[in-house]
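Novice: Got a predicted structure plus its sequence, pasted below:
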Amino acid sequence: FTGTSKQKIFSLPTLLLLSWVISGSQLWHDEVSY
């Protein structure tokens, strides 16, 4: 159970980081397209 708890603890920040990186890359691509 300790492994699953660790995954739950780390999954949220990882998802937030992934979403932030994806949104950031999209903004960067938009700037480059200009």
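Specialist: Received the coordinates, thanks. Residues are numbered from 1 along each chain as shown.

Novice: switch to C-alpha atoms for all contacts and neighbour counts from now on
Specialist: Fine.

Novice: Figure out how far the helix or strand encompassing Ser19 is from the centre of its chain.
Specialist: Secondary structure from DSSP states H and E places Ser19 in helix 2-33. Offset of helix 2-33 from its chain centre (CA atoms, centre = their mean, to the nearest Å): 0 Å.

Novice: let's bring in a second one:
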Amino acid sequence: MFDNPGALLPIWIIGAPLVAATIDLARTPRPYR
């Protein structure tokens, strides 16, 4: 899909913290109400 690995760099810069935050939210029990 991507021939240039450098094109994935901005995706990783934004995606990596986003995935980490999502996992952190999923593993942290917090009341929704």
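Specialist: Here it is on my side, so go on. Keep in mind that what you see is a predicted model, and the values were worked out from it rather than measured.

Novice: After superposition, what is the TM-score?
Specialist: Overlay of the two chains. TM-score (TM-score structural alignment, normalised by the length of structure 2): 0.59; 29 aligned residues with a CA RMSD of 1.9 Å.

Novice: Could you name the helices and strands sitting against the helix holding Ser19 of structure 1?
Specialist: Contacts defined by 3 or more CA pairs under 8 Å, 6 or more residues apart in numbering; DSSP states H and E place helix 2-33 of structure 1 against no helix or strand at all.

Novice: what separates Gln26 of structure 1 from Ser33 of structure 1, distance-wise?
Specialist: Distance from Gln26 of structure 1 to Ser33 of structure 1, counting by CA to CA, to the nearest Å: 10 Å.

Novice: Give me the more crowded residue out of the two.
Specialist: Gln26 (12 against 7; other CA atoms under 10 Å).

Novice: what's the alignment partner in structure 2 of that one in contact with, if anything?
Specialist: Alignment note: Gln26 of structure 1 maps to Arg27 in structure 2; criterion TM-score structural alignment. Residues near Arg27 of structure 2 by CA atoms under 8 Å, 6 or more residues apart in numbering: none.

Novice: Now do Arg27 of structure 2 against Asn4 of structure 2, distance only.
Specialist: Counting by CA to CA, the gap from Arg27 of structure 2 to Asn4 of structure 2 is 34 Å.

Novice: ditto for Val19 of structure 2
Specialist: Distance from Val19 of structure 2 to Asn4 of structure 2, by CA to CA: 23 Å.

Novice: of the two, who's got more company?
Specialist: Relative neighbour count places Val19 above the other of Val19 of structure 2 and Asn4, with 12 against 8, counting by other CA under 10 Å.

Novice: Give me the distance between the more buried one and Trp12 of structure 2.
Specialist: With the distance defined as CA to CA, Val19 of structure 2 ends up 10 Å from Trp12 of structure 2.
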